[in-house]
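Asks: Predicted structure and sequence below. I'll ask about it afterward.
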Amino acid sequence: MTEIDEHGRPEPPISAGETATLLGFLDYQRATFAWKCAGLDATGLKATVGVSSMTLGGMLKHLAFVEEYWFSRSLHGRDWPAPWDSVDWAADSDWDWHSAAGDSPEQLLGIWQDTVARSRALVEEALADGGLGRPAARPPWTDGRVPSLRWIVCHMIEEYARHNGHADLIRESVDGLTGE
């Protein structure tokens, strides 16, 4: 049985196999990020800290993009869905970050939640088709290296953990909410 902490986060399993442990930590990091963004209005999602232009809204859109990139595009070789398919990434490589300022909190949370749900389904599909060692269908690098699902999940844990540190600082500046 999964334990849920006081912030609504599923505790990663203490003693489980590799797949359950890795996915447990990824879901914990996702839930930590959701907690940091919960209940904020547009102003809260646009807040910055110090000289950084990073916002929680930008992080929501960026993490949705990263989920889509690794689990759909790289792992399964799929084409970009909306809204990513209409972006000229060569002209604006940070579109995901700054375009969030024009989106409502509901749009930002919806994009992120929908993408996370899709990513979970794509991980299950890949696990059934080769397990954690399943190679990506579309290598992200030009040197021929092909990451495994295991590498992608570990990378996503790192991506969320790094941005959760940023989210801690921004959320505290908005309303004083602190926590792990």
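Replies: Noted; the coordinates are in hand.
Asks: okay, CA-based contacts and neighbour counts for the rest of this
Replies: Noted.
Asks: Going by contacts, tell me the helices and strands next to the strand or helix carrying Tyr28.
Replies: Using DSSP states H and E, Tyr28 maps to helix 18-37. Applying 3 or more CA pairs under 8 Å, 6 or more residues apart in numbering; DSSP states H and E, one finds that helix 18-37 makes contact with helix 149-175.
Asks: these two touch, right, Gly77 and Ala136?
Replies: Yes: at 7.5 Å, Gly77 counts as touching Ala136 under the criterion of CA atoms under 8 Å.
Asks: who's more crowded, these two?
Replies: Per other CA atoms under 10 Å, whichever of Gly77 and Ala136 has more neighbours is Ala136, with 23 against 15.
Asks: also this one, for the comparison:
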Amino acid sequence: MVCAGLSEDEMAARAAAPSALTLSGLVGHMAEVERAWFRRVFAGEDVPLRWSRFPGDDFGFTGTADAAYDAWYEECARSRAIVAAAPGLDATGEHPRRGAVSLRWILCHMIEEYARHHGHAEVLRAAIDGTAVPLDR
């Protein structure tokens, strides 16, 4: 919703200089986060990260809007399938630093992740064209 109606150039705009953060970067980051938590950690899939060389690198904050959206839609669909197939919220995956994490914990973490970055996206959008997302949605 925050990105609706923006051009590729606007999606790639660095709206809060000197930060390199862009809206397309946020979308790509969320694709990378979906992939990391649901596929790599919870499902134990041996899939490479899409853009990052290692977790924490730039973690998806690069790339075009089209590539970012394609990746995000694909990863969200895969995440939903993984959650639907899980035996329950107490099922666990293995995180390299945190150890065992439950699906419940991952889902709560993802709510936090989306909420945090949605706030960032709203600030970036307002800096691009002055559009504010209504608070009553």
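Replies: All right, it came through fine. What you are looking at is a predicted structure, and each value in this text was computed from that prediction instead of being measured.
Asks: returning to what we had before: give me the angle between the helix holding Tyr28 of the first structure and helix 149-175.
Replies: 20 degrees (axes from the mean of the first three to the mean of the last three CA atoms, to 10 degrees).
Asks: Quick check: next helix or strand after helix 18-37 of the first structure?
Replies: helix 42-46.
Asks: The second structure: matching residues for that following helix?
Replies: Mapped onto the second structure using TM-score structural alignment, helix 42-46 of the first structure spans residues 8-12.
Asks: Give me the distance from that stretch to the chain's centre.
Replies: In this view, stretch 8-12 of the second structure has its centroid 18 Å away from the chain centroid, taken as CA atoms, centre = their mean, to the nearest Å.
Asks: Can you report how many residues neighbour the counterpart of Leu63 of the first structure in the second structure?
Replies: Using TM-score structural alignment, the equivalent of Leu63 of the first structure in the second structure is Met30. By other CA under 10 Å, 25 other residues sit near Met30 of the second structure.
Asks: got the buried residues for stretch 151-169 of the first structure?
Replies: For stretch 151-169 of the first structure, burial by neighbour count (16 or more other CA atoms under 10 Å) applies to 151-153, 156-157, 159-161, 163-164, 166-169.
Asks: next one: stretch 10-29 of the second structure
Replies: 10-15, 21-29.
Asks: Spatially central residue for the first structure, please.
Replies: For the first structure, the residue whose C-alpha lies nearest the mean C-alpha position (CA atoms, centre = their mean) is Leu63; its distance is 3.6 Å.
Asks: Looks to me like that residue is in a strand.
Replies: No: per DSSP: H, G, I helix; E, B strand; the rest coil, Leu63 of the first structure lies outside any strand segment and is helix.
Asks: Identify the residues contacting it.
Replies: 112, 160 (CA atoms under 8 Å, 6 or more residues apart in numbering).
Asks: Can you give me the separation between it and Glu18 of the first structure?
Replies: Distance of Leu63 of the first structure to Glu18 of the first structure, given as CA to CA, to the nearest Å: 24 Å.
Asks: before we move on, what about Gly131 of the first structure?
Replies: Gly131 of the first structure is 11 Å from Glu18 of the first structure, by CA to CA.
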